[in-house]
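Student: Take a look and give me a structure for this.
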Amino acid sequence: MAEKNADILLLLEGTYPYVRGGVSSWVHQIIEGLPHYNFELVFLGGAPEHYGEIQYQLPDNVTKLHVHYLIENNTTEIKAKHGTKYKQELFDFWQQLQSYFRDCNDPIPTELLKFAFETLGKKDGINAADFLYSESSWQALSKYYLSYCDESSFIDFFWSYRNLYKPLFKIAEIARGLPKVKLIHSISTGYAGILGSGASAISGTPFLLTEHGIYTKERKIDLIQASWIKDSEQSLGKNLNTEMGFIRRMWINFFEQIGRTTYQQATKIISLYDGNMQRQIKDGAEPAKTLVVPNGIKTVRFKQALLQRPEKTPMVVGLIGRVVPIKDIKTFIRAIKEAQSIIPTLEGWIIGPFEEDPKYYQECQLLVDSLDLIDNVKFLGMQNIAEILPKLGVVALTSISEAQPLVLLEAMAAGVPVLASDVGSCREIIEGATAQDKAFGKAGEVVAIASPSDTAQQIVNILQNEQRWREYQKSGLERVQKFYDESHMFARYDKLYKDTMAWPE
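Tutor: Below is the predicted model of the structure:
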């Protein structure tokens, strides 16, 4: 890594450079694609043991990598040195801050956020030891419980309260130690987003936000399903979308507030497609701040794959993705079984890593066995995508959740028709987003979520109709080259960076 001053500070929660995936690939792509900017990276993780070695070779224009973990068993907290009265005044502020996390539809005001990030985790402010052990903190916690929590046990509330708020002290410390840059860019809301918001509030540095998925929505789904949160007997059996246990709702409110505050502090808020932009606006983003910048791919990388396509369309359907429940591999397997009744030679190739969820991988293997598909469905693991695409007749995604899957764009660039479940921006990619885009025609088919029959029918419709296959191929090639080449994405971000940066006088 080069020892230079950074232009842009990237805030990365649980992704690059320690975890491979779509977001991490995008971060690497942006850094390499804009070599005239120097980037400094801040990685935020949970516990250190959850991460291994760095998974990417950091480009030359990365000046430094800072690594911080929010869950650490550190028993050497700073002890308070000020009197009770001084701390009590600060804990009055703490309770005011908490009121925004508890149940408030307004974002945290900038001045209050600034004061919080100048005070929390500080020796002469409210440090972690004060929060965990002081009498003032105990009084604030007790008041919170007695005033608002009338159903959960105090023990459950006590530990949830601590675990919920403790990361804020670490985040505030990190924010005060960040380098001086021209622009802060977070790749999510969540902890990275509130770090960027607080850092921007105390330094005045412009703050950019890009969301691939909608963090708040995804976290809410996780928390609704979380078994580690104990609901009281009063809330059991109720509709989780309307009434749920106080502690579960407390966690959800926390992340919803982080999202609202991040939207307020951001200069610009970027999403990958219109559906997510509308969700951001619904969740509190100012419409004037929002814009869409689609992902892009290096289309020239797939030029050779297009030239290598055989004259006869292979009777092979490829699913490119991780073998995990969110990709709904089982629907793909069942669809291959149904389609095979019409195309007996049909094969289904599952192309992607299967180590992440061994139990689910085993379930998929058992399903293949039970459907007598051992000779027809293959788990190929990681492959060179550009090399394998010419061997496929269709690329299919049966995911139950996606943002803007690059594999669809890569397939289209290689001349392979696609089909995908109606999630995220899949319909926009396949059918077009704007009137100009839609004029190219369809690049494949959109199918219902978790529908083997619909998926099987469209596989057959594409593979058994040569004219339709050629039309889908042509439309896909034209669309990806016109709208989804990475050069367009780089140009948009280059302009965003230039327009948003704080330039020295």
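
Student: use CA for all of it now, contacts and neighbours both
Tutor: Noted.

Student: need the helices for the stretch 251-400 of the chain, in chain order.
Tutor: Assigned by DSSP state H, counting those that start in this stretch, the stretch 251-400 of the chain shows helices spanning 274-282, 303-307, 329-340, 358-370, 385-388.

Student: this one as well, want them side by side:
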Amino acid sequence: MTAVGIPAFDRIPGQETDVCLIVEGCYPHITGGVSSWLDWLMRNLPQCSFSVISLVSGDEARASKYTFPPNLLRFAEINLKGPPKKAFSGHFKADAELAEVFAEQLTRLLQRGGADVLGEVLSTLDRFPRCPTYHNLTRSEFAWQVVCSMYRRMMPEASFIDYFWAWQSLVGGLFSMLLFPLPPARNYHAISTGYAGLLAARAAVERGARAIVTEHGIYTNERRIEILTADWIEDTIDNGLAVENRRKDLRDLWIDTFESYARTCYDACEKITTLYSDNQKLQLDMGAEYGKLTVIPNGIDLKRFGSLKPEPTSRPTVALIGRVVPIKDVKTFIAAAQPVRDAVPDVCLLVLGPLDEDKEYADECRAMIEDMDLEETVVLAGRVNVLEWLPKIQVMVLSSLSEAQPLTVLEAGAAGIPCVTTNVGSCREILHGTADEDPAFGMGGIVTDVVAPDQIAEGVIKLLRDDQLRRQMGENLRARVHNLYSSDLSRDAYARLYGQAEGREAARWQA
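Tutor: Model prediction:
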């Protein structure tokens, strides 16, 4: 079956856009989170024209979950696994000397990174007798010489076959970035490091363009957790108790490569932004220059969420707003429901979010609710209009294993709803404020450890049983969000980042 992607389009061929957004694994295929933020960004900067390059992986069918805004002039997908095999373009003559040069440069790019090394790789591609294809670089005699040389340089003690398939993935994604025809733009804005960051770095190195990276969560940290826990990566080297001269294994290869790609991105980008200050410590540890760093928090439409008024409900109502996927740890929320029900028998716990993004996990959540006899207490409501539900909620819960600056917490805060969240991303900063907050707005909720259903239950019970505390924390959070996290503040910061005058006409690309 042929995969169905989202058709590319170019509304004004050849026209330079103000911003080329480069995104991986989100917009426009997935709702919520970074995807919602990207949609917000484009719609709130109508004076800017945008291109979007969306990085995907695999052959599954894809469809847009969003209606594209009128100022999105250009859209294209890049498949990290390369184009279809029918794109083979015949024999590609191998050059042993060029293969060795290329292998040495790629080895340094994967082990150290840097804009200078990326520039060397790009220059070597220009030396090829003709423009190579993805398959020339990954499935040819030349590619075989390159991978064998890199294996000898990087990790000869490990399994070659395992190294080969890791190389196909890691370097194959790199080649997808290097061969893609860059659309003309004034700013190339990657919404993570990784492969998106590499494409922005390439624009800076190859064209002298202005490159920017914004990290909601730290990509290298997320990949490191994924790699360390992956059961599809097999450790093949026994390092024993050795401390020095440690030999590299496959997990090291994956982690080192993504860290090197991040250093390349940071090195090439003019600005490195993130949503909250704690992320900057990780960026600095990865080699980012302090002078490039800046914080631009997420923004909330205060008119939409701040005008919501509490509505009377027949039952005390607690909600988790988010996709039913493992990273949101909905199972911990369900586990917390039992002690909450024991303390507040008529309580209703809602899960408000899509159920179709990981159907197996959603089925496991349903089974867990049934096994714990919680059918009358916990409701998986699916996709909803959050604005209609927030007035009915007394306490918001976020049980995620990882977050950046969750919009759901800011939206609840704008509506004056206190939250119980895990200590992930900027949740503590949103609920408790920073040490230098002036004026200090006070506590807006309760922060727990991750995978701690008892702590979440304790926090929820405390807020449901104490009306005065619940109202006070809700008002504290409302004040913090209204003063520090408005959509207008965030929008203006990105307008300045892109070098756009806020009053510029927006009609030149509208139908």
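
Student: Overlay the chains and give the TM-score.
Tutor: TM-score for the superposed chains, counting by TM-score structural alignment, normalised by the length of the first structure: 0.89, backed by 486 aligned residues with a Cα RMSD of 2.6 Å.

Student: thinking again about what came up before, tell me which of the helices of the stretch 251-400 of the first structure sits most buried.
Tutor: helix 329-340 (a mean of 23; mean count of other Cα atoms under 10 Å).

Student: for that helix, packing partners?
Tutor: strand 347-351, helix 358-370, helix 452-463 (3 or more Cα pairs under 8 Å, 6 or more residues apart in numbering; DSSP states H and E).

Student: can we see that at 6 Å?
Tutor: helix 452-463 (3 or more Cα pairs under 6 Å, 6 or more residues apart in numbering; DSSP states H and E).

Student: the inter-axis angle of the helix it packs on versus helix 329-340?
Tutor: Angle, helix 452-463 of the first structure to helix 329-340, by axes from the mean of the first three to the mean of the last three Cα atoms, to 10 degrees: 50 degrees.

Student: Near residue 304 of the second structure, how many other residues are there?
Tutor: 12 (other Cα atoms under 10 Å).

Student: For residue 220 of the first structure, which residues are in contact?
Tutor: Applying Cα atoms under 6 Å, 6 or more residues apart in numbering, we find residue 220 of the first structure in contact with residue 252.

Student: Just tell me what residue 31 of the second structure corresponds to in the first structure.
Tutor: Counting by TM-score structural alignment, residue 31 of the second structure lines up with residue 20 in the first structure.

Student: export the helices of the stretch 251-400 of the first structure to CSV and tack on distance to residue 177 of the first structure?
Tutor: Listed next are the helices of the stretch 251-400 of the first structure as CSV, based on distance: least, Cα to Cα, whole Å:
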stretch, distance to residue 177 of the first structure
helix 274-282, 30
helix 303-307, 46
helix 329-340, 44
helix 358-370, 40
helix 385-388, 41
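
Student: got the buried residues for stretch 216-234 of the first structure?
Tutor: Of the residues in stretch 216-234 of the first structure, 216-217, 219-220, 223-224, 229-232 count as buried by neighbour count, 16 or more other Cα atoms under 10 Å.

Student: ok, now stretch 425-438 of the first structure?
Tutor: Quick answer for stretch 425-438 of the first structure (16+ other Cα under 10 Å): 425-433, 437-438.

Student: Please apply the same query to stretch 466-476 of the second structure.
Tutor: Result for stretch 466-476 of the second structure [16+ other Cα under 10 Å]: buried residues 469-476.

Student: Same check on stretch 295-304 of the first structure?
Tutor: Quick answer for stretch 295-304 of the first structure (16+ other Cα under 10 Å): 295-299, 302.

Student: got the residue ranges for the helices in the stretch 401-505 of the first structure?
Tutor: 406-413, 426-431, 435-438, 452-463, 466-483, 486-500.

Student: Of those, which is nearest residue 341 of the first structure?
Tutor: Closest approach to residue 341 of the first structure among those (Cα to Cα): helix 452-463, 9.8 Å.

Student: Measure the mean distance from the closest one to the second structure post-superposition.
Tutor: By mean Cα distance after the TM-score superposition for the first structure, the fitted helix 452-463 of the first structure averages 1.4 Å away from its aligned residues in the second structure.

Student: which residue numbers in the second structure go with that helix?
Tutor: Counting by TM-score structural alignment, helix 452-463 of the first structure corresponds to 453-464 in the second structure.

Student: once aligned to the second structure, how far is stretch 91-99 of the first structure on average?
Tutor: Stretch 91-99 of the first structure sits 2.4 Å off on average (mean Cα distance after the TM-score superposition for the first structure).

Student: okay, that stretch sits on what stretch of the second structure?
Tutor: So stretch 91-99 of the first structure sits over residues 99-107 in the second structure, by TM-score structural alignment.

Student: ok, now stretch 376-392 of the first structure?
Tutor: So stretch 376-392 of the first structure sits over residues 377-393 in the second structure, by TM-score structural alignment.
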